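>>> Return a 3D structure for these sequence lines:
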Amino acid sequence: MFLFWDYSIEKIDTELHKNFIIERVISRGLLEDFYYLQQLYSKEEIIAALKKSKVLDPKTVHFCSHFYNIPITELNASPYYS
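Got it, this is the predicted structure:
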């Protein structure tokens, strides 16, 4: 898994690190990773993680808003991109 080059893959727990995994796949993953994410987590779990996230770039925020029908005001882009 190239998405998690900076972590030991054996130490990543899909439940414990759910928000981190969702953020990483949504922001840096390939289409096949995105499809796998939809199988791994429910739509509600993904939406909840996205609403908590503070590290997404504006383009990803807009995509998630449209794809998951989340009001843009409920998502936060990282201040790094401001």
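>>> going forward, measure contacts between C-alpha atoms and count neighbours the same way
Noted.
>>> Please tell me how far the residue in the chain sticking out farthest from the centre sits from residue 31.
Taking CA atoms, centre = their mean, the residue of the chain most remote from its mean C-alpha position is residue 10, at 19.9 Å. Taken as CA to CA, to the nearest Å, the spacing of residue 10 relative to residue 31 amounts to 23 Å.
>>> Could you do residue 71 as well?
Applying CA to CA, the value for residue 71 to residue 31 is 23 Å.
>>> which ones are touching the residue farthest from the centre of the chain?
The contact partners of residue 10, by CA atoms under 8 Å, 6 or more residues apart in numbering, come to none.
>>> Name the SS class of it, please.
Under the three-state scheme (DSSP: H, G, I helix; E, B strand; the rest coil), the conformation of residue 10 reads as helix.
>>> Now for residue 8, how many residues are close by?
Residue 8 has 8 neighbouring residues, counting by other CA atoms under 10 Å.
>>> hmm, I was thinking of residue 73
By other CA under 10 Å, 9 other residues sit near residue 73.
>>> What is the helix or strand hosting residue 39 packed up against?
For residue 39, the host element (DSSP states H and E) is helix 31-40. Contacts of helix 31-40 with other secondary structure elements, assessed using 3 or more CA pairs under 8 Å, 6 or more residues apart in numbering; DSSP states H and E, are made with helix 18-28.
>>> Second input sequence below; structure requested for side-by-side comparison:
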Amino acid sequence: MMEKYITQFSAYLFGDVNKDDLDMEKHSRYIIKRVLEYGMLQDWNIVKQYYGITRIVEEAKGFREMEPRALAYLSAISQTPKEQFKCYTYQRLNPQHWN
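Got it, this is the predicted structure:
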């Protein structure tokens, strides 16, 4: 059943790994992060259908880094304040020299 979801993702999304080795449960953090940062709308719909918004948000809260646009989108659709995401507080505490 999980293979059904993995094969539907955009080809470029997991080009650096073997899709056959991916497990939707064991690699959920990796899959969610990759889709949030690089996925197309169809990839987002697959992840949302499989995991649900609640689980996606809970996983994303633990990410140390996330694209600012992905954070803003996830925060807006889930109505979760950005301050609850580790990546937001981490970026604010450790600003990059060149942003």
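>>> Please state their TM-score.
Aligned and superposed, the two chains score 0.87 in TM-score terms (TM-score structural alignment, normalised by the length of the first structure); 82 aligned residues with a CA RMSD of 1.9 Å.
>>> So the equivalent of residue 69 of the second structure over in the first structure versus residue 75 of the first structure, what's the distance?
Residue-level alignment of residue 69 of the second structure against the first structure, with TM-score structural alignment as criterion, gives residue 59. From residue 59 of the first structure over to residue 75 of the first structure the distance is 12 Å, taken as CA to CA.
>>> Show me which of those two is the more surrounded one.
residue 75 (20 against 11).
>>> how close does that one sit to residue 13 of the first structure?
Plainly put, residue 75 of the first structure is 25 Å away from residue 13 of the first structure if you go by CA to CA.
>>> and if you look at residue 5 of the first structure?
Here the criterion is CA to CA. By it, residue 5 of the first structure lies 15 Å from residue 13 of the first structure.
>>> Show me what residue 22 of the second structure lines up with in the first structure.
Under TM-score structural alignment, residue 22 of the second structure pairs with residue 12 in the first structure.
>>> what's the distance between its match and residue 33 of the first structure?
The value you get for residue 12 of the first structure to residue 33 of the first structure, if CA to CA is used, is 16 Å.
>>> Give the full set of residues in contact with residue 3 of the first structure.
Residue 3 of the first structure makes contacts with 24-25, 28-29, as judged by CA under 8 Å, 6+ apart.
>>> can you tell me which residue in the second structure aligns to it?
Per TM-score structural alignment, residue 3 of the first structure is aligned with residue 13.
>>> The closest residue to residue 74 of the first structure other than its chain neighbours: what's it in contact with?
In space, and not counting its chain neighbours, residue 74 of the first structure is closest to residue 51: 6.1 Å by CA to CA, 6 or more residues apart in numbering. With contacts taken as CA under 8 Å, 6+ apart, residue 51 of the first structure has the following neighbours: 74-76.
>>> circling back: now do the buried residues in the helix or strand following the helix holding residue 39 of the first structure.
Next helix or strand after helix 31-40 of the first structure toward the C-terminus (DSSP H and E): helix 43-52. Using 16 or more other CA atoms under 10 Å as the test for burial, helix 43-52 of the first structure gives 46-47, 49-51.
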